[in-house]
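>>> coords below, sequence missing:
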């Protein structure tokens, strides 16, 4: 099972981490796409730890990061384990996942 989680607001940090962990705990693959203020989940060290453990399972809209992150993290450093892209990554997540949740 592949679970896709689209995060549109940074207020969903706790729930996103719980969903990601629950999916992985069941042996599922979990993928996240961050957009709008959801890109600020990458300012959380605990969320970033998950992204490092599961490289390329977290992607984000670069435009949203430029607009909302305001230097809270360095995308250049994260590009080795986070896919820096655009809304295409969202479409790809929806296409490739069995179930998708939008928060």
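Thanks, I have it. Quick caveat, the model's predicted, so the values are computed rather than measured.

>>> C-alpha from now on. contacts and neighbour counts both.
Fine.

>>> what's near enough to touch the residue most central in space within the chain?
For the chain, the residue sitting closest to the mean C-alpha position, by CA atoms, centre = their mean, is residue 32 at 3.4 Å. The contact partners of residue 32, by CA atoms under 8 Å, 6 or more residues apart in numbering, come to 4, 5, 6, 7, 57, 58, 59, 93.

>>> one more to weigh against that first structure:
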């Protein structure tokens, strides 16, 4: 099973992180794309631990990072753990996943 999770709202962080952990525990391949306010997960310590574990494929929208940079959003120090790209990464996630959830 390949599960894709797209996060567009940081208020859904607990749900997205919980599903990523549950899917990983089942041995599923997981992909996560952060866009719009979903990029605020980059500052969430629980989400950062998932990045550090390296069990999922993570990508984010560069435009969203730039949009919220003034609020402290950055991928500095995470460049080797997350792909900074665009909506192509979102399309790739959808194409390569059996199921996609959007938060």
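In hand now; what should we look at? Computed from a predicted model, the values in this text were never measured in an experiment.

>>> about what we covered before: which SSE is the residue nearest to the centre of the first structure in?
Using DSSP states H and E, residue 32 of the first structure sits within strand 29-34.

>>> what range in the second structure matches that strand?
Alignment of strand 29-34 of the first structure against the second structure: residues 29-34, by TM-score structural alignment.

>>> quick check: residue 93 of the first structure touching residue 31?
Yes: using CA atoms under 8 Å, residue 93 of the first structure is in contact with residue 31, at 7.2 Å.

>>> what do the two both touch?
Residues touching both residue 93 of the first structure and residue 31 (CA under 8 Å, 6+ apart) are residue 4.

>>> for the residue of the first structure most remote from its centre, give its distance to residue 54 of the first structure.
Largest separation from the mean C-alpha position in the first structure: residue 26, at 18.8 Å (CA atoms, centre = their mean). Distance, residue 26 of the first structure to residue 54 of the first structure, by CA to CA, to the nearest Å: 15 Å.

>>> now do residue 30 of the first structure
From residue 30 of the first structure to residue 54 of the first structure the distance is 9 Å (CA to CA).

>>> those two: who's more crowded?
residue 30 (22 against 16; other CA atoms under 10 Å).

>>> which non-adjacent residue is nearest the more buried one?
The shortest distance from residue 30 of the first structure to any non-neighbouring residue, by CA to CA, 6 or more residues apart in numbering, is to residue 3 (4.8 Å).

>>> longest helix anywhere in the second structure?
Determined from DSSP state H, the single longest helix within the second structure is helix 13-25.
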